[in-house]
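Asker: model the structure of this input:
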Amino acid sequence: MTVNRNRCRPISGPVFHHTTFATLKLDEMVEFYKKVAGLEPVFHGKGGAWLTNDAANHRIALLALPDLIPPENKGHTSGLHHTAFEYDDFEAWVDHYERLAIEGIEPFMGLDHGMTMSMYYQDPEGNGVEIQVDNFADWRSSKEYMRTSQDFSDNPIGEYFDPVKVVAARADGLSHAEVHRRAMAGTYRPEAIPEVHLPELW
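Answerer: Presented below is the predicted three-dimensional model:
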């Protein structure tokens, strides 16, 4: 039978639903995602946990599979780099950083990508977790920025920032727009530029 491949393509793509991680540290992972991404377990058993922070049945699945082995040089191998979560507004995003910092949970990297300001954490397995805020407060505009901006084309990684300096700027009364402008100008650059590679935890 001859198949018309054009007709086989879906009319619309599916919506992203969840990410699944195999883990040797199930309980630690559940607690981490509770604190960092507000994910509560819908089910948490001996062999796995399924967590969500919205109406979906789960957004992160954690499987404690038998016979797992620790990864080697995880931060420098191909595969998933990070999973991202987004705040709707700048104030909540900065508050979240401060709340985690009090508990000793610090990002290993801060980047202003142009369309988002993002802080990158690591879960207990060494997977990256991005907590971001959209600089345009509108996906349509931030998508257009990525599509058409020469600045983004020239430097899609963006500018590094020190979260402590961003917190200080917010405390001084600077707006999200002004903090973003200064971050992109390098005003909040950290003393030591971190690696984009995930830090090796294993």
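Asker: C-alpha only now, for contacts and for neighbours.
Answerer: Fine.
Asker: which SS class is the spatially most central residue of the chain?
Answerer: The residue lying closest to the centre of the chain (CA atoms, centre = their mean) is residue 130, at 1.6 Å. Classification of residue 130 using DSSP: H, G, I helix; E, B strand; the rest coil returns strand.
Asker: name all residues that make contact with it.
Answerer: 82, 83, 84, 85, 118, 119, 120, 121 (CA atoms under 8 Å, 6 or more residues apart in numbering).
Asker: I'd like those residues written out as a markdown table, with neighbour count and secondary structure added.
Answerer: Below are the contacts of residue 130 laid out as a markdown table (neighbours: other CA atoms under 10 Å; DSSP: H, G, I helix; E, B strand; the rest coil):
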| residue | neighbour count | secondary structure |
| --- | --- | --- |
| 82 | 15 | strand |
| 83 | 14 | strand |
| 84 | 13 | strand |
| 85 | 13 | strand |
| 118 | 26 | strand |
| 119 | 25 | strand |
| 120 | 20 | strand |
| 121 | 23 | strand |
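Asker: could I get these as a markdown table with distance to residue 19?
Answerer: A markdown table is the format used below for those (distance: CA to CA, whole Å):
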| residue | distance to residue 19 |
| --- | --- |
| 82 | 10 |
| 83 | 8 |
| 84 | 11 |
| 85 | 12 |
| 118 | 20 |
| 119 | 19 |
| 120 | 17 |
| 121 | 17 |
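Asker: quick check, nearest of these to residue 144?
Answerer: For those, the residue nearest residue 144 by CA to CA is residue 118; the value is 18.5 Å.
Asker: that closest one touches residue 129, doesn't it?
Answerer: No: using CA atoms under 8 Å, residue 118 makes no contact with residue 129, being 9.9 Å away.
Asker: what are the ranges of the helices in this structure?
Answerer: 5-8, 26-37, 90-102, 139-148, 150-154, 163-171, 176-184 (DSSP state H).
Asker: quick one: these as CSV, columns for mean neighbour count and distance to residue 77 too.
Answerer: Listed next are these as CSV, based on neighbours: other CA atoms under 10 Å; distance: least, CA to CA, whole Å:
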stretch, mean neighbour count, distance to residue 77
helix 5-8, 8, 34
helix 26-37, 18, 21
helix 90-102, 15, 28
helix 139-148, 13, 27
helix 150-154, 12, 25
helix 163-171, 16, 27
helix 176-184, 19, 29
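Asker: let's compare: structure for the following, please.
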Amino acid sequence: MKQFYIDFLGAQTELETDMICFLRYDDEHHRVAIVGLPNLRSRDRSTAGLEHIAFTYNTVEDLFKSYHQRKALGMKPIWCVNHGPTLSIYWADPDGNQIETQVDVFDSPEEASTLMRTSDFAQNPFGVDFVVEEFEKRMAAGEPLKDLLKRPSIGPRGPETIPLLNF
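Answerer: Here you go, the predicted model:
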């Protein structure tokens, strides 16, 4: 687990003992604490718990750069989706905890709220899947980023179609 987060976040170990490890990736003393307690069982995906944590990038280019860096380390995303308010790439750590890396699509929260109040969003609050490499090809071909970020309408989408529930 420790190595996953070192690789995923570009973190360094601040302190490590037999029981606990503190990781940091910026000026904060730690951002992640990993604790190994005796007699823990493996996580059952059908139980309640943490759904995901999210990290926001400043630009689509930064998001995609991190995607390629992680893929080069052998990590595979579990879902790439245009939610509408965000363009998101989801990952899973070795315990199955989900990590969302995202970029905001709109310049203001009000614009995102406007989208979220539409009937299209109500029919499909999950989003539309995308392939990073195809998105990058369209960007390189000169398609305006604003057009690429606009979430297409695909009609109703239920939770049974969400890769996060089936990885």
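Asker: quick check: TM-score for this pair?
Answerer: Remark: TM-score between the superposed chains equals 0.80 [TM-score structural alignment, normalised by the length of the second structure]; 161 aligned residues with a CA RMSD of 2.4 Å.
Asker: circling back: so which of the contacts of residue 130 of the first structure is the closest to residue 105 of the first structure?
Answerer: Nearest to residue 105 of the first structure among the contacts of residue 130 of the first structure, with distances taken as CA to CA, is residue 121, at 8.0 Å.
Asker: what sits closest to the residue mapped onto the closest one from the second structure if chain neighbours are left out?
Answerer: Under the alignment (TM-score structural alignment), residue 121 of the first structure maps onto residue 91 of the second structure. Distances taken as CA to CA, 6 or more residues apart in numbering put residue 77 closest to residue 91 of the second structure, at 4.7 Å, once the chain neighbours are dropped.
Asker: any idea how far the one you found lies from residue 133 of the second structure?
Answerer: 13 Å (CA to CA, to the nearest Å).
Asker: for residue 97 of the second structure, same thing?
Answerer: Distance of residue 97 of the second structure to residue 133 of the second structure, computed by CA to CA: 25 Å.
Asker: cool, and residue 74 of the second structure?
Answerer: Counting by CA to CA, the gap between residue 74 of the second structure and residue 133 of the second structure amounts to 16 Å.
Asker: with residue 94 of the second structure instead?
Answerer: 25 Å.
Asker: ok, now residue 166 of the second structure?
Answerer: Residue 166 of the second structure is 23 Å from residue 133 of the second structure, by CA to CA.
Asker: next one: residue 30 of the second structure
Answerer: Taking CA to CA, one finds residue 30 of the second structure at 33 Å from residue 133 of the second structure.
Asker: re earlier: can I get the helices of the first structure in a markdown table with distance to residue 52 of the first structure?
Answerer: Output for the helices of the first structure, formatted as a markdown table (distance: least, CA to CA, whole Å):
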| stretch | distance to residue 52 of the first structure |
| --- | --- |
| helix 5-8 | 33 |
| helix 26-37 | 9 |
| helix 90-102 | 18 |
| helix 139-148 | 22 |
| helix 150-154 | 32 |
| helix 163-171 | 27 |
| helix 176-184 | 28 |
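Asker: looking at those, which is closest to residue 65 of the first structure?
Answerer: Residue 65 of the first structure lies closest, by CA to CA, to one member of the helices of the first structure: helix 26-37, at 9.9 Å.
Asker: that closest one - contacts with which helices or strands?
Answerer: Judged by 3 or more CA pairs under 8 Å, 6 or more residues apart in numbering; DSSP states H and E, the packing partners of helix 26-37 of the first structure are strand 40-44, strand 48-52, strand 60-63.
Asker: onto which residues of the second structure does the shortest one map?
Answerer: Pointing back at strand 60-63 of the first structure there. Using TM-score structural alignment, strand 60-63 of the first structure lines up with residues 32-35 of the second structure.
Asker: distance between the matching stretch and the chain's centre?
Answerer: Put simply, stretch 32-35 of the second structure sits 19 Å off its chain's centre (CA atoms, centre = their mean, to the nearest Å).
Asker: in that stretch, what counts as buried?
Answerer: By 16 or more other CA atoms under 10 Å, the buried positions in stretch 32-35 of the second structure come out as 32, 33.
Asker: touching that stretch from outside, list them.
Answerer: If you take CA under 8 Å, 6+ apart as the criterion, stretch 32-35 of the second structure is touched by 1, 2, 19, 20, 21, 22, 23, 24.
Asker: with residue 22 of the first structure as the reference, measure out to the residue mapped onto the fifth one from the first structure.
Answerer: Matched across to the first structure, residue 21 of the second structure falls on residue 49, judged by TM-score structural alignment. In this structure, residue 49 of the first structure lies at 11 Å from residue 22 of the first structure, with CA to CA as the measure.
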